[in-house]
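1. Sequence unavailable; structure follows:
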């Protein structure tokens, strides 16, 4: 593992100084694909609710890599053998795990590209960078894809107690000011060990795990699934779909070169050539913001008003309940806006729609968090905990929402 000729450190508001461990990681950080993450918000439109939530995927990647360094140090100190090649591969895998995110993080994969997840695009970026860096990422890719023989390495990158989750909970809690999401990441890492090639937590760390799972559940309800944030993200998804539809009909919309390409073309996973990937790498939050600022002057009622809503935070009203909304209730809301503005049913559906949100803090079915007891046996944390609500946290809670215009629909522009 080649070290840097000169120590490179970055000052992080969460952890203090973060050291860039190797030349490969430094070169990856300097690459334009990674630098793009400075322009991708970590939490999408959450800053509409929490004004401080302007941190980026770049911040998060650095933080997750820092925690991975701590995890490697802890495991090595407990006699777990990790080679220098495996160590660097772990750093690279966690460093690049989110590199495939599009503008505003999750909205892109539900609108402009055809059902392509950010994990799939991250893998494409990693494979492209692997060719550029003389196959230096081959082992990192195997770990990322869970194709390496030592399974606990993948669990550190992607699992129910991985470095990704530990960082984003702590970081998002800090930047939103939601203290309920605070987790003691370094205490949890200090309790990690490996048993039978699987990641485990030493028994005395049970209360830290409980706090982590409860914090995750609270962060989902209070932050990630906050109803105002849900409205904003859904409006953005619909805005991009409308722009794509208008472009397909021959309407020339002002947009950046990269955004125009994805508006004009239906791109599925199989279409992601190196050229398409390079075009995707030019997209960030600023493409969307600048496009919306131009689209508020559009002659299309839907595009104009969706853009205005997002730019001015004049959003739709949202109602949330435990049961799905009746089709009749949705139809009444749509008919009202259709009558007022002479819209088609399809156009009205951009302003009146339903959906659901799901919160499951812990899964007992796959890749469980296991405690290592003093007698050497392992047990699922939900079964070992004296907190009866941990098993309840493993149950998925689904809520349904309906979004529709507020009473002041006369503020909409024809």
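-> Perfect, thanks for sending it. Keep in mind the model is a prediction, meaning the values are calculated, not measured. Numbering: from 1, shown residues only.

2. can we go C-alpha only for contacts and neighbour counts from here?
-> OK.

3. mind listing the helices for the stretch 151-300 of the chain?
-> In the stretch 151-300 of the chain, the helices defined using DSSP state H, counting those that start in this stretch lie at 151-157, 163-176, 185-190, 206-219, 227-248, 257-264, 274-280, 285-295.

4. Just the buried positions in the third one, please.
-> Of the residues in helix 185-190, those buried under the neighbour-count criterion (16 or more other CA atoms under 10 Å) are 185, 188, 189, 190.

5. Alongside the first one, take a look at this:
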């Protein structure tokens, strides 16, 4: 069987699957599940075109990895075929641990279990199934492989993951300000002292990349309407979980029902093979089918929130610079009480939160620029644009959202 396949991608054109191992990974059910998980979750409530999946993104990241490795080889760096294949495998699988709606599911159904940790468990399980062919890929993913720059290409502030999701999310949302020149960025990468660096002539490209990331966060990932929709889905899941754990029988697929009723730790994933199967059975369809079914449930909180989200009757949301105090919350609480919502039901219809955004984490994970004299400088020091330093500052915005036109009066 010919396993060297070409995939037509709307962002890059043709993507090549260049080895049998990569083909087998793409064909595996763990990876095929990513077809059924949207990359941007609920973002299509704001940007109708944001319907691309994590399957698209993972293939795109693999493509950028192959291009970056070729560029580094052309600059004289020795990269073995097994290393190249392993790096592509690692970036291909880097999102396996994402559940439906990603962070929403994590925070409610699997608190304390990060998707990166689940990814690693799934990669190790795949490695067993493939007789150790992913040993090197797992080391690169974890950061234990001796040549550290491979891990930086998988997970850093200038990795193939970020390059693809910025370019792809910009493309599908139509937010052109987030578009980056990934081809040029890749050509500007180099290796110095076993770490990934950027050539000095790539300064402008990096600056554009950081600005694009900041804009995409405010315009897409942290858009207030999206935050409102996410808050509603979160409250729906909290309510479903509360009812389910109190013995209420809810409409849900068997795998989804399992996660509604129980709380699992990372150790459970490592010890229970069936739990991995159940997790792999979860995708966006489970959640949407359940939300549709819950619109006719007898619990007024669950049914009202589910119908509102399906019909895009979203909570009103307001941003502020400081945490909302009683001066703000008390009138909202009073209005909700007048609409028939009880004190016990109030947390489901009045939600507060905080968002943070900083485009460049200078202290934790610096981007190093290799100057013409060979000296390495942090991007913030190498750039003569003062806004780069400003991008390192954390911007915090607090918000409150509430069911403005909700009525639970019978």
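-> Structure received. This one's a predicted model, so the numbers in the text were calculated from it and none came from an experiment.

6. Just give the TM-score of the two.
-> Once superposed, the chains reach a TM-score of 0.97 (TM-score structural alignment, normalised by the length of structure 2), with 408 aligned residues with a CA RMSD of 1.2 Å.

7. Tell me where the stretch 51-200 of structure 1 has strands.
-> Along the stretch 51-200 of structure 1, the segments classed as strands by DSSP state E, counting those that start in this stretch run 192-195, 198-202.

8. What mean distance separates the longest one from the matching residues in structure 2?
-> The superposed strand 198-202 of structure 1 is, by mean CA distance after the TM-score superposition for structure 1, a mean 0.4 Å from where its aligned residues fall in structure 2.

9. corresponding residues in structure 2 for that strand?
-> Counting by TM-score structural alignment, strand 198-202 of structure 1 pairs with residues 195-199 of structure 2.

10. possible to save the buried residues of helix 185-190 of structure 1 as a markdown table with distance to residue 413 of structure 1?
-> What follows is those, written out as a markdown table (distance: CA to CA, whole Å):
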| residue | distance to residue 413 of structure 1 |
| --- | --- |
| 185 | 49 |
| 188 | 53 |
| 189 | 54 |
| 190 | 57 |
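
11. For the stretch 301-410 of structure 2, which segments are assigned as helices?
-> Assigned by DSSP H, counting those that start in this stretch, the helices in the stretch 301-410 of structure 2 fall at 326-338, 346-349, 379-382, 387-390.

12. Among these, which comes closest to residue 360 of structure 2?
-> helix 387-390 (8.0 Å; CA to CA).

13. So what touches the closest one?
-> With CA atoms under 8 Å, 6 or more residues apart in numbering as the test, helix 387-390 of structure 2 has contacts from 207, 210, 379, 380.

14. Looks like the second one contacts residue 361 (just checking).
-> No. Taking CA atoms under 8 Å as the contact criterion, residue 210 of structure 2 and residue 361 are not neighbours in contact, 10.5 Å apart.

15. More neighbours: the two, which one.
-> Higher neighbour count among residue 210 of structure 2 and residue 361: residue 210, with 21 against 14, using other CA atoms under 10 Å.

16. what does that one align to in structure 1?
-> The alignment partner of residue 210 of structure 2 in structure 1, by TM-score structural alignment, is residue 213.

17. hang on, the earlier thing: give me whichever of the strands of the stretch 51-200 of structure 1 is most buried.
-> Mean neighbours per residue, mean count of other CA atoms under 10 Å, is largest over the strands of the stretch 51-200 of structure 1 for strand 198-202, with a mean of 23.

18. Just checking the distance from that one to the centre of its chain.
-> 25 Å (CA atoms, centre = their mean, to the nearest Å).

19. count of residues packed around the alignment partner in structure 2 of residue 72 of structure 1?
-> Using TM-score structural alignment, the partner of residue 72 of structure 1 in structure 2 is residue 69. Residue 69 of structure 2: 25 surrounding residues under other CA under 10 Å.

20. For residue 69 of structure 2, which residues are in contact?
-> Going by CA under 8 Å, 6+ apart, residue 69 of structure 2 touches 79, 84.

21. if we go to 7 Å?
-> residue 84 (CA atoms under 7 Å, 6 or more residues apart in numbering).

22. of the strands of the stretch 51-200 of structure 1, which approaches residue 120 of structure 1 most closely?
-> Between the strands of the stretch 51-200 of structure 1, strand 198-202 lies closest to residue 120 of structure 1; by CA to CA that is 24.7 Å.

23. Onto which residues of structure 2 does stretch 229-236 of structure 1 map?
-> If you align by TM-score structural alignment, stretch 229-236 of structure 1 falls on residues 226-233 of structure 2.
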